[in-house]
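A.B. asks: Okay, predicted coordinates and the sequence, questions at the end:
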Amino acid sequence: MSQKAKPTIHDSWYKGHPLVWFLSPFSLLFFVVSALRRLFFKIGLKRVHSVNVPVIVVGNITVGGNGKTPVVLALAEYYSRLGVKVGILSRGYGGNASIYPRVVSATDNAEEVGDEPLLLATRSKCSVVIDPIRARGASYLAETLQCELIICDDGLQHYALHRDVEVVVMDNRKVGSGFLLPMGPLREGMWRLSHVDAIIHNSDTMPTFDNAVAPQFLMSLAASEFVSLVDSSRTASVESINEQPCKALAGIGSPQRFFNQLTKMGITLNDEVALPDHHAFSEKDIPSGRVLMTEKDAVKARKLAHEDCWYLPVSATISSDFYNLINAKLVKRGLAIEQDQ
């Protein structure tokens, strides 16, 4: 019998538990500091660094993961297919590299470069650079690696880097309680959604907002076969995976989203283990028997995996209207784009 993931303290906080009101003075302070910071960039007291190629920022206005990585991969694949040399920039959260900017390769360790950058380097085949100082990393991609387009994974609030296109990704949690940090999950107020260029919803249905927002698009995540953590040449269909009792684990922003996806695919889950986002895996985290996990978790757990550990690669599908909107903005910036056939 399936053991569903239990609601956590994080879930209660995200939804706005009454106790979060004790944090209201700190949210007010956060609001004031954030507003002043934006003002300083706007009037020139803080420098905004520009590079000589277009920059797309894919981020969110809430804390936690909600599907940015598939969007970054989809954009990288789309523009690479059009003949554009794409570079991907990430802060490298969760890694401990000692030298920046750092080029990420598929053979690196997630402990050093971070799980998401390693996944991006493995899947995209593009140049991936990590640097906590994003302006410096962007310059390296543009000037040293000669990239023609930079896609920044996260960094919507990193105003020190000029951007030409801003894309916000949201999941079915939307903005949670609607409170600013630390009362709630918002990094910026709802007003920000009307100032970006597009909103991608990692959801089955298009949500509605009371306030004006940027053009909205739905994203669907397509998955086909499972891949072995021990030997990536081994794949398994849903039918063959279902022949044995399955345990699912996920260390992403919304683990339940992964569990729901498996259920919709027809997988019968005997257990669901929700772990914190960017969780550092140890041997005790990997149960015996058939284990299913996300690709993001797989890059960290590969060395600890046994023969019956499998991950599920997913690819984002987004309306062509979204790409047309982004194309128009990039062409104005001077990027030569041949229309996709």
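C.D. replies: Arrived safely. Numbering: from 1, shown residues only.
A.B. asks: Please make it C-alpha for all contacts and neighbour counts, starting now.
C.D. replies: Will do.
A.B. asks: can you give me the helices for the stretch 1-150 of the chain?
C.D. replies: For the stretch 1-150 of the chain, the helices defined by DSSP state H, counting those that start in this stretch cover 9-15, 24-43, 68-81, 110-113, 115-124, 134-139.
A.B. asks: How far does the longest one sit from its chain's centre?
C.D. replies: Put plainly, it is helix 24-43. Helix 24-43 sits 25 Å away from the centroid of its parent chain (Cα atoms, centre = their mean, to the nearest Å).
A.B. asks: Provide a list of residues in contact with the residue lying closest to residue 111 once chain neighbours are set aside.
C.D. replies: Spatial nearest neighbour of residue 111, excluding adjacent residues (Cα to Cα, 6 or more residues apart in numbering): residue 95 at 5.1 Å. Going by Cα atoms under 8 Å, 6 or more residues apart in numbering, residue 95 touches 110, 111, 112, 113, 114, 115.
A.B. asks: likewise residue 283?
C.D. replies: residue 304.
A.B. asks: go with 10 Å
C.D. replies: Applying Cα atoms under 10 Å, 6 or more residues apart in numbering, we find residue 283 in contact with 301, 303, 304, 305.
A.B. asks: do the same with residue 205
C.D. replies: 172, 217, 218, 219.
A.B. asks: Output the residues you listed in CSV; the columns should cover secondary structure, neighbour count and distance to residue 166.
C.D. replies: CSV is the format used below for the contacts of residue 205 (DSSP: H, G, I helix; E, B strand; the rest coil; neighbours: other Cα atoms under 10 Å; distance: Cα to Cα, whole Å):
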residue, secondary structure, neighbour count, distance to residue 166
172, coil, 16, 20
217, strand, 19, 14
218, strand, 21, 16
219, strand, 25, 16
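A.B. asks: Widest-spaced pair of these?
C.D. replies: 172 and 217 (13.2 Å; Cα to Cα).
A.B. asks: got another, please set it beside the one above:
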Amino acid sequence: MDEVEYLRVISGQRQDWCARLLYLPGLRCLSLLYRVGVGVRNRMFDWRLRTVRTVAVPVVSLGNLTTGGTGKTPFVAWLTQWFLNRETQVALLSRGYRALPGEVNDEKLLLDRLCPGVPHYQNPDRCASAEKALHEGAQVLILDDGFQHRKLGRTLDLVLVDAVCPWGHGYLLPRGLLREPPASLRRADFVILTRVDQCPDAELAQLNQALIKFVPADRIASATFQPQSLINVANERLSLDSVRGKRVWAFCAIGNPAGFRLTLEQAGFDVAELQIFADHHHYTHEELQEIGNRARQANVDLILTTCKDLVKTSEPMFYGVPVWGLEIGVEIRDGKELLEQLLQGLAL
């Protein structure tokens, strides 16, 4: 079972007998074992049985409860730019998840474009990366995907929760997408609900009520990811107004493909089809050719993807169809003032 089929099973989209009677019971058993392991690990940190390494500069951790899909990459870029605007030298620390041997992953490729000149250290040992960043002059460290990485101490723990799928289909891995139970949010200093514009008001109100069990109401902000423009591999840009209403073929390899499709539709595109690949997928030449061939057969005007996927190709066209990435910006709504107050205390 590949990752796309796996997501269909745990989300309930796949309802055949094999999913209901074979896969799901087995995944539930594995989730129970995973819960025990996560609980033991967290208790060891809570009871100081495992060492937490602290460094001499502020560390801002940005993470989530689920495996991907909350919008960390554009938010890391927003945080980085916030500190740069205040003349604070920033360094990014990440694990380098699913990078090919000898290469960097898609998130680093995208962040290098969004945050040019900002040092980005990819290493599973984030403590070693922190020491290297300090030696090279960093004044603030941003720990990407750091909520579960408790070995490195942090000054501020920010957690993103996707309003569209906040609890990872209700189960811990592998039956669901939760890395740890929702009660772990008690460790967070601040929670940011993302994609609130894609969530019905009644569901959003229920979600806020659930969150305040773990986090004070004044420590919860909301955010949206707003489409800004289209960009291609040659760094050429198109305004959204110039292409609104166009028929497009889309593809992506991200944690929340449904959110990407909804963003495209809200931006005014007519989406012929969205091809979904596993999160962080590395495209082969044959796969990109297939995308272009199917797009041409569908008689679309454009091929659209995420900027995180765009950096994994060097071709401006597939089978004669122009390929563009959708640039996304972060817009923080309720709670922005308090969040900036917390950040201000860390800037030089």
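C.D. replies: Nice, I can see it. Treat the numbers as computed from the prediction; the structure is a model and nothing was measured.
A.B. asks: In the second structure, what residue corresponds to the residue nearest to residue 111 of the first structure?
C.D. replies: Aligned by TM-score structural alignment, residue 95 of the first structure pairs with residue 99 of the second structure.
A.B. asks: mind checking how far residue 256 of the second structure is from residue 195 of the second structure?
C.D. replies: 11 Å (Cα to Cα, to the nearest Å).
A.B. asks: what residues do these two have in common as contacts?
C.D. replies: 70, 71, 162, 164, 165.
A.B. asks: These in strands, which ones?
C.D. replies: Applying DSSP state E to these, the entries found in strands are residue 162.
A.B. asks: Could you tell me where stretch 261-277 of the second structure falls in the first structure?
C.D. replies: For stretch 261-277 of the second structure, the aligned range in the first structure is residues 259-275, judged by TM-score structural alignment.
A.B. asks: ok, residues contacting that stretch?
C.D. replies: Residues contacting stretch 259-275 of the first structure (Cα under 10 Å, 6+ apart): 1-8, 221-224, 238-239, 241-258, 281, 285, 291-294, 312.
A.B. asks: Quick one: closest of the helices of the stretch 1-150 of the first structure to residue 213 of the first structure.
C.D. replies: Closest to residue 213 of the first structure of the helices of the stretch 1-150 of the first structure, according to Cα to Cα: helix 68-81, at 18.6 Å.
A.B. asks: residue range for the closest one in the second structure?
C.D. replies: Under TM-score structural alignment, the match for helix 68-81 of the first structure in the second structure covers residues 72-85.
A.B. asks: now the matching stretch: how far from the chain's centre is it?
C.D. replies: The answer for stretch 72-85 of the second structure is 13 Å, by Cα atoms, centre = their mean.
A.B. asks: Provide the secondary structure category for residue 200 of the first structure.
C.D. replies: strand (DSSP: H, G, I helix; E, B strand; the rest coil).
A.B. asks: what residue of the second structure takes the place of it?
C.D. replies: Correspondence of residue 200 of the first structure to the second structure, assessed by TM-score structural alignment: residue 192.
A.B. asks: Correct me if wrong: that match contacts residue 162.
C.D. replies: Yes - between residue 192 of the second structure and residue 162 there is a contact at 8.5 Å, judged by Cα atoms under 10 Å.
A.B. asks: which neighbours do those two share?
C.D. replies: 64, 70, 222, 223.
A.B. asks: and which of these is nearest residue 321 of the second structure?
C.D. replies: residue 70 (29.9 Å).
A.B. asks: From residue 189 of the second structure, how far out is that closest one?
C.D. replies: Taking Cα to Cα, one finds residue 70 of the second structure at 17 Å from residue 189 of the second structure.
A.B. asks: Looking at those two, which is more packed in?
C.D. replies: The residue with more neighbours, out of residue 70 of the second structure and residue 189, is residue 70; 28 against 18, by other Cα atoms under 10 Å.
A.B. asks: who's in contact with the more buried one?
C.D. replies: 63-64, 159-166, 192-195, 254-256, 259.
A.B. asks: Could you count how many residues lie near residue 119 of the second structure?
C.D. replies: Residue 119 of the second structure, neighbours per other Cα under 10 Å, totals 17.
A.B. asks: aligned partner of it in the first structure?
C.D. replies: Using TM-score structural alignment, residue 119 of the second structure pairs with residue 127 in the first structure.
A.B. asks: Just give the nearest non-adjacent residue to that match, would you?
C.D. replies: residue 87 (4.9 Å).
A.B. asks: now residue 67 of the second structure
C.D. replies: Looking at residue 67 of the second structure with Cα to Cα, 6+ apart, the closest residue is residue 177, at 5.7 Å.
A.B. asks: Please enumerate the strands of the stretch 201-348 of the second structure.
C.D. replies: Secondary structure of the stretch 201-348 of the second structure by DSSP state E, counting those that start in this stretch: the strands cover 220-231, 237-239, 247-252, 270-276, 302-306, 317-318, 321-332.
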